[in-house]
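> only geometry, no sequence info:
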């Protein structure tokens, strides 16, 4: 059996102390996550983060830094995910845009509001990424050497 980590991207988008989240259906229940998804073929990590944020929230964003790289094994299915989490600033909302299947919609929440919704986090990485961001974890995008 061949083991593979699934490469995903996530985006922390902050505006005046509120963070952009995605409410989505997972396993028949509504959960909260950062705009996030899988890296696609012939796509850079940055392109994937911008695309996923737009597809899941209707927001154009500008990536500003790298928050962290996380390795997470989901207890529900045993799949290991490598999450590359970016920070970004919101640029423009496209409310008319059809969102990805399974997406209920975007939500703006403060950190304390997210903390009160722990049972709805898609994984503990949701809060971990916010905490790292708020703790000042910001690295240059130049660390990434994408060639796609």
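Nice, thanks for sending it over. What you see is a predicted model; the values in this text were computed from it and never measured. Residues are numbered from 1 along each chain as shown.
> Every contact and neighbour count from this point should use C-alpha atoms.
OK.
> Pull the distance from the lengthiest helix in the chain to the chain's centre.
Longest helix in the chain, counting residues (DSSP state H): helix 45-57. Its chain's C-alpha centre and that of helix 45-57 lie 9 Å apart, by Cα atoms, centre = their mean, to the nearest Å.
> Give the other helices and strands that that helix contacts.
strand 6-15, strand 36-38, strand 59-73, strand 103-109 (3 or more Cα pairs under 8 Å, 6 or more residues apart in numbering; DSSP states H and E).
> Check the offset of stretch 128-146 from the chain's centre.
Chain-centre distance of stretch 128-146: 12 Å, with Cα atoms, centre = their mean.
> same thing with stretch 54-66?
The mean C-alpha position of stretch 54-66 is separated from the chain mean by 9 Å, Cα atoms, centre = their mean.
> List of residues touching it?
13, 22, 35-36, 46, 50, 53, 84-100, 103, 105-106, 138-141 (Cα atoms under 8 Å, 6 or more residues apart in numbering).
> Put this next to the previous one:
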């Protein structure tokens, strides 16, 4: 009998304002990496509340996800695998972000070209993929296509 596949459940949030995206900078194994505010689902919390918690911890901003960008499955090196629920928030103006989590070394408002230029410094390919999906869903030539949070069967703990 093979061992059961058990991917980690993670959450992330694309935060967008005035043509820029809020990314967090973290040091992982001595290397600077960039990501959306993101982290793992903890016991006794909903997926949406996990995302809100991660936003507060990593940016200091008290924001609630507005919609779903996508649900992604990703396999990293070896046996490490993730199911990532990515949400989004659109802000009228950029807010100053101050991380509360000591693992986050800085926050940055970056445009798409800046993010693409980061290349291998992105924490995973899902950082850019979720931004591209967000932009496609936000295309002003088409009606808004973000998936509402009501898609999830959310129990608020």
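Structure's in. What do you need? Computed from a predicted structure; not experimentally measured.
> How close are the two chains, by TM-score?
In this superposition the chains share a TM-score of 0.90, using TM-score structural alignment, normalised by the length of the first structure; 145 aligned residues with a Cα RMSD of 1.7 Å.
> thinking again about what came up before, kindly name the residues of the second structure that line up with the longest helix of the first structure.
Mapping helix 45-57 of the first structure onto the second structure (TM-score structural alignment) gives residues 47-59.
> buried sites along that stretch?
By 16 or more other Cα atoms under 10 Å, the buried positions in stretch 47-59 of the second structure come out as 47-59.
> Same question for stretch 121-129 of the second structure.
In stretch 121-129 of the second structure, counting by 16+ other Cα under 10 Å, buried: 121-124, 126-128.
> can you list those residues in CSV and add distance to residue 115 of the second structure and secondary structure?
Compiled in CSV, these are given as follows (distance: Cα to Cα, whole Å; DSSP: H, G, I helix; E, B strand; the rest coil):
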residue, distance to residue 115 of the second structure, secondary structure
121, 9, helix
122, 8, strand
123, 11, coil
124, 12, coil
126, 12, helix
127, 9, helix
128, 7, helix
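> what's the farthest-apart pair in those?
Distance extremes for those: the farthest pair is 121 and 126 at 12.3 Å, using Cα to Cα.
> Could you find the counterpart of residue 34 of the first structure in the second structure?
Using TM-score structural alignment, residue 34 of the first structure pairs with residue 36 in the second structure.
> Quick one: residues contacting that match.
Contacts of residue 36 of the second structure were listed using Cα under 8 Å, 6+ apart, and they are 12-15, 22-24, 127.
> Which contacts among the residues you listed does the first structure share?
Here is what carries over to the first structure from these, by both residues aligned by TM-score structural alignment, their matches' Cα atoms under 8 Å: 12-14, 22-24, 127.
> Out of those, who's the most crowded?
Neighbour tally across those (other Cα atoms under 10 Å): the maximum, 30 neighbours, falls on residue 13.
> re the thing from before, pipe the buried residues of stretch 47-59 of the second structure into CSV and attach distance to residue 134 of the second structure per row.
Converted to CSV, the buried residues of stretch 47-59 of the second structure look like this (distance: Cα to Cα, whole Å):
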residue, distance to residue 134 of the second structure
47, 19
48, 17
49, 20
50, 20
51, 16
52, 18
53, 21
54, 19
55, 17
56, 21
57, 23
58, 21
59, 20
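> before we move on, back to that, residue 112 of the second structure: which of the buried residues of stretch 121-129 of the second structure is nearest?
Distances from residue 112 of the second structure to these, taken by Cα to Cα, are shortest for residue 128, at 8.6 Å.
> Could you pull up the residues touching the closest one?
With contacts defined as Cα under 8 Å, 6+ apart, the neighbours of residue 128 of the second structure are 115-116, 122.
> cool, and residue 108 of the first structure?
Residues in contact with residue 108 of the first structure (Cα under 8 Å, 6+ apart) are 18-21.
> Export the residues you listed to JSON lines and append columns for secondary structure and distance to residue 29 of the first structure.
Output for those, formatted as JSON lines (DSSP: H, G, I helix; E, B strand; the rest coil; distance: Cα to Cα, whole Å):
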{"residue": "18", "secondary structure": "strand", "distance to residue 29 of the first structure": "24"}
{"residue": "19", "secondary structure": "strand", "distance to residue 29 of the first structure": "21"}
{"residue": "20", "secondary structure": "strand", "distance to residue 29 of the first structure": "19"}
{"residue": "21", "secondary structure": "strand", "distance to residue 29 of the first structure": "16"}
